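>>> one predicted model, sequence on top.
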Amino acid sequence: MTPRSDTGRPRSYAALLRGINVGGNKKVPMAELRTVLEGLGHQDVRTYLQSGNAVFRSTATDPEALARALERAIEAHFGFPVPCLVLDADRLAAVAADCPYPAAELEGRQLHAVFLAEQPDDRLTSVDAAAFAPESYAVGDRVLYLYVPDGLGRSKLAEALSRPALVKGNTATTRNWNTVVKLVELTSEDA
């Protein structure tokens, strides 16, 4: 199924791939990812870092359909499934603008956005955030803002929030704040 097109001018999107190029598993070279995206008819394809961030322009108007098409193309090309989220420029900008933490005052490794395919349900309330202080999180529109002063690798709160029972059925992928800011910049209309 091809994502529907509005035949208008192309819109900017970011594709976030989950769980690639980590520990030698699910290798997805960025040059090949660009080729896959171009093969889907997308324009101005660029990648950022090796962790599965790509930006592109498309006349398609349904980010979810774009994500499903990309997942199918990646599995056909690389031979393994990779969950993907596609966000339009407006959603990325809103994530940055709605951050409840003082992002400009923090190091990029201290603040993360956990992007979600769907709005989280009340299963998150089972996590006693106060038990993990000074770490904390806030729920936004299909995003969790995660403040981890010592970084994600040492975060007990991030570990608790990623338990399968809490995220089952909801594709999630995490980016540090530096990456969020860069993706907003790359998908802005002036980029």
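Structure's in. What do you need? Predicted model, so just to flag it, every value in this text is computed and none were measured.

>>> make it CA atoms for all contacts and neighbour counts henceforth
Will do.

>>> buried ones in stretch 124-136?
For stretch 124-136, burial by neighbour count (16 or more other C-alpha atoms under 10 Å) applies to 124, 129, 132, 135-136.

>>> for comparison:
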Amino acid sequence: MPTYVAFLRAINLGATRKLPMALVKEHLPAAGYTDVDTYLATGNVRVTTGARSAAKVRADLEKRFADAGGFEVPTAVLTPAELSATYDEAVALDVDAVRRYVAFLPDPPSDEARAALADWDTAGEGVHLGARHLHWWTDGGTTTARIFQPAQLKRLGLQLATTRDLKVVTTLAERWGV
């Protein structure tokens, strides 16, 4: 049976949008998922299922998380091979920056987003767009990074991206990648 890695967006932030990983680990096996594992409270989940499509897994997980949490949970679903390839791509970029991240996208970015990001030129930050992820780095703080301002993300059609520090992606690739 195929294994998938899911990245849940905007959970366990502040007093609202709580979706404890213990609940996820309890809820998913009851729904037929096996080999369920989580890492950190930020919404990193590995599952094994009979479903042969990441899109079907995504739709099912999003519905289950919405039912369990009472709010919409946009989710990006990758295979372990895609996770490993994303990590390998990050390493190959060989970027010297204070902070490095990967933003996982539920859907492939549009041609317009690709064109806009191909010309990205902002002092102290950089981007590289992958198949369904965005590598980004900054020498400043994440809250001031121009790429991740809400209006910018919306303009690029990337508002459902869920971001992980490269250290977390490294750990997940080691644990759940191929």
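It's in. What you see is a predicted model; the values in this text were computed from it and never measured.

>>> farthest pair in the buried residues of stretch 124-136 of structure 1?
The two members of the buried residues of stretch 124-136 of structure 1 with the most space between them (C-alpha to C-alpha) are 124 and 135, at 15.1 Å.

>>> for the counterpart of residue 171 of structure 2 in structure 1, identify the helix or strand it belongs to.
Residue pairing (TM-score structural alignment): residue 171 of structure 2 is matched to residue 182 of structure 1. Element membership for residue 182 of structure 1 (DSSP states H and E) is helix 177-187.

>>> ok, back up a step: out of the buried residues of stretch 124-136 of structure 1, who's nearest residue 72 of structure 1?
residue 124 (30.1 Å).

>>> could you find the closest non-adjacent residue to the closest one?
Distances taken as C-alpha to C-alpha, 6 or more residues apart in numbering put residue 166 closest to residue 124 of structure 1, at 6.3 Å, once the chain neighbours are dropped.

>>> assign that neighbour to helix, strand or coil.
At residue 166 of structure 1 the chain is in helix, as set by DSSP: H, G, I helix; E, B strand; the rest coil.

>>> ok now do whichever residue in structure 2 pairs up with it, which residues does it touch?
Alignment note (TM-score structural alignment): residue 166 of structure 1 maps to residue 156 of structure 2. Neighbour list for residue 156 of structure 2: 112-113, 116 [criterion: C-alpha atoms under 8 Å, 6 or more residues apart in numbering].

>>> list the contacts for residue 136 of structure 2?
Listed by C-alpha under 8 Å, 6+ apart, the contact set of residue 136 of structure 2 reads 100-103, 125-128.

>>> max pairwise distance over those residues: which two?
Farthest pair in the contacts of residue 136 of structure 2, by C-alpha to C-alpha: 103 and 125, 14.3 Å.

>>> that older thread, how close does the residue nearest to residue 124 of structure 1 get to residue 121 of structure 1?
9 Å (C-alpha to C-alpha, to the nearest Å).
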